[in-house]
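S.K.: Model the structure of this input:
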Amino acid sequence: MLSTGHTMTFRSALRGALAFALAAAAPLALAHALPKLQQPGPGATVSAPHEVSIEFGERLEPTFSSMLVTNAHGTQVNTEKSAVDANDKKHMSVALGNLAPGVYTVQWTAVAADGHRTQGHYNFTVK
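M.R.: Purely as a prediction, here's the structure:
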């Protein structure tokens, strides 16, 4: 039988181990794929790009992740379906046609390898 002092020490150690385990698991539970680098970037004014690419902070599920680029009238201007790079699952890109000067919107949906879905959009301008 453990004495009261040993029981308290054991409980304190158990609480500490539990707190450590929860803290270590927290980043896994919050693994959302958010953009780290966008080309062209949000609010950028650029010469007509041939593609839009986004580097995410987490690996993506290619089947469920996508990007769409539209002009100011809402017309799709990407010439192909977006793709997640097979060699770098954090990188997604989409090819563009010849873009006229104007404002374009990039809409993206990213599903992380752990199943968490995020989405967003941003604009860039072609000069």
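S.K.: drop to CA atoms for contacts and neighbour counts, all remaining ones
M.R.: Noted.
S.K.: residue ranges of the strands in the protein, please?
M.R.: Using DSSP state E, the strands of the chain run over 35-39, 45-46, 51-56, 66-70, 83-84, 91-95, 102-111, 117-126.
S.K.: Including mean neighbour count, could the ones you listed go into TSV?
M.R.: TSV is the format used below for the strands of the chain (neighbours: other Cα atoms under 10 Å):
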stretch	mean neighbour count
strand 35-39	15
strand 45-46	15
strand 51-56	20
strand 66-70	21
strand 83-84	22
strand 91-95	21
strand 102-111	20
strand 117-126	16
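S.K.: now the other sequence, so there's something to compare against:
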Amino acid sequence: MSKLPRIASIALIVTAVAAGQALAHAHLKTSSPAEKASVISPGELDLTFTEELDLKFSGVKVTDPGKKDIKLGEAGLKDDGKVLTVPVPTTLAPGDYTVDWHVLSTDGHKTSGSYIFTVKP
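M.R.: Sure thing, here's the model as predicted:
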């Protein structure tokens, strides 16, 4: 086998392996409230991921417009472990809230992110 086809074959294999690993991570698919949404104070947050989650190593933190942490209820999973639900037991005042999340998929991959939603007056 000449060098060029061998190099092309190796590059193809490396690309396929890397793509497979990237697809195995739990990515945020949808959220409620949604990113940049303007809503009334939510009773809970629902974050839907592409993979099943390990609840023990997954969580959410919400901060108010003054960067103070909001007290949240105990997180849980639903819909085959792909939806992380977090109760919001208090009424949120109007303003922008930041949701910081981190999850561990059941296959052992960690991902994290954040988004902002607005509570309207």
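S.K.: ok, back up a step: now for the strands of the first structure, which one comes closest to residue 23 of the first structure?
M.R.: strand 117-126 (22.4 Å; Cα to Cα).
S.K.: where's the residue sitting nearest the centre point of the second structure relative to residue 78 of the second structure, distance?
M.R.: The centroid of the second structure falls nearest to residue 28 when counting by Cα atoms, centre = their mean (3.9 Å). Noted for residue 28 of the second structure: a distance of 15 Å to residue 78 of the second structure, by Cα to Cα, to the nearest Å.
S.K.: I'd assumed residue 64 was in contact with residue 94 of the second structure.
M.R.: No: counting by Cα atoms under 8 Å, residue 94 of the second structure sits too far from residue 64 to count as a contact (9.3 Å).
S.K.: sorry, back to before: turn the strands of the first structure into a markdown table, columns for distance to residue 9 of the first structure.
M.R.: What follows is those, written out as a markdown table (distance: least, Cα to Cα, whole Å):
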| stretch | distance to residue 9 of the first structure |
| --- | --- |
| strand 35-39 | 44 |
| strand 45-46 | 62 |
| strand 51-56 | 44 |
| strand 66-70 | 52 |
| strand 83-84 | 51 |
| strand 91-95 | 48 |
| strand 102-111 | 44 |
| strand 117-126 | 42 |
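S.K.: Quick one: closest of the ones you listed to residue 29 of the first structure.
M.R.: Closest among these, using Cα to Cα: strand 117-126, at 12.6 Å.
S.K.: Report the mean distance between the closest one and its aligned residues in the second structure.
M.R.: Average distance, strand 117-126 of the first structure versus aligned residues of the second structure after superposition (mean Cα distance after the TM-score superposition for the first structure): 0.5 Å.
S.K.: For residue 113 of the first structure, give me its contacts.
M.R.: Taking Cα atoms under 8 Å, 6 or more residues apart in numbering, we find residue 113 of the first structure in contact with 58, 59, 60, 61.
S.K.: and if we set it to 6 Å?
M.R.: 59, 60, 61 (Cα atoms under 6 Å, 6 or more residues apart in numbering).
S.K.: Tell me the counterpart of the second one in the second structure.
M.R.: Pointing back at residue 60 of the first structure there. Correspondence of residue 60 of the first structure to the second structure, assessed by TM-score structural alignment: residue 53.
S.K.: Please look at that match and residue 102 and confirm they touch.
M.R.: No: using Cα atoms under 6 Å, residue 53 of the second structure is not in contact with residue 102; the gap is 10.3 Å.
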